[in-house]
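**Student:** sequence and predicted structure, then a few things I'm wondering about:
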Amino acid sequence: MNLVSRIRRFRFSGGGNSFWSIADQGLFAVSNFVLNLILARWLSASAYGAFSLAFTLFLLLGTVHTALVVEPLLVFGAGRHNANVGAYLRAVLKLHWVLAALLSLLLGALVFLWPSLRTQLGGTTFALMFAAPLILFQWLARRACYIDLQPALAARAGGVYLALTLALATLLFCTGALTPVTALLVMAAASVVSAAQIFRTLLRSRRALEPFSLHETWTQHWKYGKWALGAALLSFVPGNVAPFFLSFAHSLDAVGAYRALWNLLQPAMQLFAALGVMLLPTFRKQGAALSLRRWTGRLLLVALGYALLLAVFREPLLELLYGKKYLTYSRALILAGLVPLSSAVIAVLAAFLRAAELPRSVFWGYAGSAAFTMTGGLVLIWQAGVEGAVVAAVLGYALTAAVLLWATLHLRKRGA
């Protein structure tokens, strides 16, 4: 077999899909990672803390959107609606704009009614309300590429997003106009351009055989997504409740420090998220034929190497990326490096359970960790600040991985 044939075979094989899925998530992650690094390095700790708090609120909206729009799209688009996926995509797109607008309005109301948040965020709230539906538009577009396992399309759009984000951020930085508000607007602008490119391609190649009504689409998504929503909100807690509590119990400086450490975990966790997305429709179409042990083992090996890298080079990394601002938290980075180990397990097992249309199992997988985080985790944060928040996250993710492992083994044993 010649080289060209090997390349073509890899491109259209599972290995090729893995490559493009990693490329897609990598390009997207690099864009936001670099933007966060620029803000963390050049803004004051309190200003970066304010941006982190606002972005955490956005992630909460994204959690709801993913559970009710994106995740059902991946399951139903690859399954029951695959024969008429063009009409289904158009209906889901309408659902996105309606739900995203409502979520943005709820966000504004929350900040308005919460005086301390209103004081800490200020005008960033309005930028976030405007940007959130546009950024979520890109989230939806990228995931839509995985219905028929087309991560290459998402990766190309990711390249556009990366180029636009870095170009606009650099321009704003050089002119002294880079702030939390303008950073959100940069993300929104780049999201619209890249997402429009994806949907133009997807919808052009898929004719609508029979139209789907918005009500029908919402009913199906809610029936599936209500359990996924509970699981998603619970999964949000271990890694993201800390900024809120740190801002109240300590300071915005502490929020900025915690997010600066969390930034360094994102490359590995985004990688696992990408593979988890790819595995969901794969498990849906191939079932248990794909080895859970093989995928879990591979991701754990990557996570272990990443944790060792952070532990050995923690101080040079922190100084290179942030200057001396966050060097006092270098020991906490050793503990934080354990989070991707659990994240690797969660990505594979959650994809398997969701593909089996068992979001309820994923819900209970996150329930225990959320309960711990909101009790013992808050005590740790209150007593130990940033370090306590890191310990709480490590324990919360580990608990989720353990419960999902039990649920998966139980399902496999029952199906044997």
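**Tutor:** Arrived safely, thanks for sending. Quantities reported herein were computed from a predicted structural model and do not represent experimental measurements.

**Student:** every contact and neighbour count from this point should use C-alpha atoms.
**Tutor:** OK.

**Student:** check contacts around the closest residue to residue 250 other than its chain neighbours.
**Tutor:** Once flanking residues are discounted, residue 250 sits nearest to residue 385: 6.9 Å by Cα to Cα, 6 or more residues apart in numbering. Shown in contact with residue 385 (Cα atoms under 8 Å, 6 or more residues apart in numbering): 246, 250, 254.

**Student:** neighbours around the first one, how many?
**Tutor:** In terms of burial, residue 246 registers 24 neighbours under the definition other Cα atoms under 10 Å.

**Student:** give the contact list for it.
**Tutor:** 252, 254-255, 381-382, 385-386.

**Student:** biggest helix in the protein by residues?
**Tutor:** Criterion DSSP state H: the longest helix present in the chain is helix 378-415.

**Student:** buried stuff in that one?
**Tutor:** Buried residues in helix 378-415, counted by 16 or more other Cα atoms under 10 Å: 378, 380-382, 385-401, 403-405, 407-408.

**Student:** here comes the other one, which I'd like you to weigh against the first:
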Amino acid sequence: MVDQALFAGTNFLVNVLLARWLEPAAYGAFSTAYALFLFTGTLHTALWTEPMLVYGSGRFRERFPAYQSVLIGYHWRFGLLVGLTFLSLAVFFARLQGRELALSFLGLSLAAPAVLYLWLVRRGAYVRLDPRLAALGGGLYLFLYLGLAGLLLWVRLLNEATAFLAMALAAVLAAEAIRRRLRGGAPTQVAPSEVWALHWGYGRWALAAGALSWVPANLPLVALGALKGLEAAGVFRAAYNLFMPVLHFQTALNALFFPLIARVLHQQGKGQARRWVARVILVHLVPAGAYVLLGFFAAPLTWWVYGGRYPEVVSLFLWMLPLPFLAAFSNALEAWHRSLEHPRAVAVAYGVSAGVTVLGLAAVGYWGVGGAVGLLLVAKAALVLGLSHRWAHG
């Protein structure tokens, strides 16, 4: 929980500070680029990180350093492809005179491989049952990222590109600090072909689910920037930032309860595991309920966070209040299906949610930021219904 708080808290604080420091259009460009980066993150997690949590704890437990080295080799190949893709987007937008987006994708071309590397190495600490090490890495990432961003602001060099460059440097240094502590043990060999076959066999449905999960969570923001301008995207992201602490807290709970549900399922059977899912939902609802109380202080909270910028966020905050409640159900039900090794069911549910999002894009064009908020909530509700249908049928 401390690790997740440090890691997610870094992104939350930097997003808030960038929203205060950058012009709304520049912050909208940063947010749009980061939303597209998250798409590559879902693919990376599905093929590398999630299978590593399974096979690193089991089949390769005694050969984890060698196994992790193979994964890192595959990671950097993927990272090179991702970096070149974002660099091409930077050139494309530069030719279209889109300065803000060009700068954002230029910085992201270096930041994306570095941040994905940190994600992979950080989860390796969980495989070795040493979350304390991941938390120390998260603390280092927080210190470096905020320090670099503050330094760039002080020397008046902070912009969309340098914000991502600070992210890249902080991520690489934090990842190396974690990895150095994970090394050790007798030298062993792991066949890369074996690793790839296992990860692809496990991850192909998780890959589909990850790609589809990006659509309802990020497409409304991207569509808003394209249809209503980058300033509108900045306003939407500023409102969403306020929910990042509770959503990341729920994600941390899921990381804790997912292996627990899987263990109960294996040792005590399906009936007892289903009872645990209900308990997990209740635990998730506690921080969601706390946000209802924050709704009474939405105006002073928004003014304090953004220093008077983005006054529209006050009403948007109230409209977004159902989001953590919906996340409580979707997170727990997703953990249930993954524990059953049914990533296909998760992929289908995300497919339904993604379809609803695409069909509802007209709302973004018609109502702007309000339409994007409504579409985000409807898509999340569709995901809960899709996962609940599979839950009801076993």
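**Tutor:** Nice, I can see it. Since the structure is predicted, the reported quantities are computational estimates derived from the model, not experimental observations.

**Student:** picking up where we left off before, out of the contacts of residue 385 of the first structure, the closest to residue 368 of the first structure would be?
**Tutor:** residue 246 (21.7 Å; Cα to Cα).

**Student:** give the aligned equivalent of that closest one in the second structure.
**Tutor:** Residue 246 of the first structure maps onto residue 224 in the second structure when the alignment is built from TM-score structural alignment.

**Student:** can you check residue 259 of the first structure too?
**Tutor:** Applying TM-score structural alignment, one finds that residue 259 of the first structure aligns to residue 237 in the second structure.

**Student:** give me the neighbour count for its match.
**Tutor:** For residue 237 of the second structure, using other Cα under 10 Å, the count is 21.

**Student:** excluding chain neighbours, what is closest to it?
**Tutor:** According to Cα to Cα, 6+ apart, the nearest residue to residue 237 of the second structure is residue 31 (6.8 Å).

**Student:** what kind of secondary structure is residue 160 of the first structure in?
**Tutor:** Of the three states, residue 160 of the first structure takes helix according to DSSP: H, G, I helix; E, B strand; the rest coil.

**Student:** no wait, residue 188 of the second structure
**Tutor:** Applying three-state DSSP to residue 188 of the second structure yields a three-state assignment of coil.

**Student:** give me the number of residues near it?
**Tutor:** Residues within reach of residue 188 of the second structure, counting by other Cα under 10 Å, total 11.

**Student:** wait, it sits on residue 63?
**Tutor:** Yes - here residue 188 of the second structure reaches residue 63: they are 6.3 Å apart, a contact under Cα atoms under 8 Å.

**Student:** map residue 164 of the second structure onto the first structure.
**Tutor:** So residue 164 of the second structure corresponds to residue 184, using TM-score structural alignment.

**Student:** for residue 132 of the second structure, same thing?
**Tutor:** Match for residue 132 of the second structure (TM-score structural alignment): residue 152.

**Student:** the residue nearest to its match when sequence neighbours are not counted: neighbour count?
**Tutor:** Among residues not flanking residue 152 of the first structure along the chain, residue 20 sits closest, at 5.1 Å (Cα to Cα, 6+ apart). Using other Cα under 10 Å, residue 20 of the first structure has 23 neighbouring residues.

**Student:** tell me the secondary structure for residue 20 of the first structure?
**Tutor:** helix.

**Student:** what residues are up against it?
**Tutor:** Per Cα under 8 Å, 6+ apart, neighbours of residue 20 of the first structure: 151-152, 155.

**Student:** those residues in helices, which ones?
**Tutor:** 151-152, 155.

**Student:** of those residues, closest to residue 229 of the first structure?
**Tutor:** residue 151 (24.7 Å).

**Student:** give me the stretch of the second structure that the strand or helix carrying residue 51 of the first structure matches.
**Tutor:** Assigned by DSSP states H and E, residue 51 of the first structure falls within helix 45-65. Taken onto the second structure by TM-score structural alignment, helix 45-65 of the first structure occupies residues 24-44 there.
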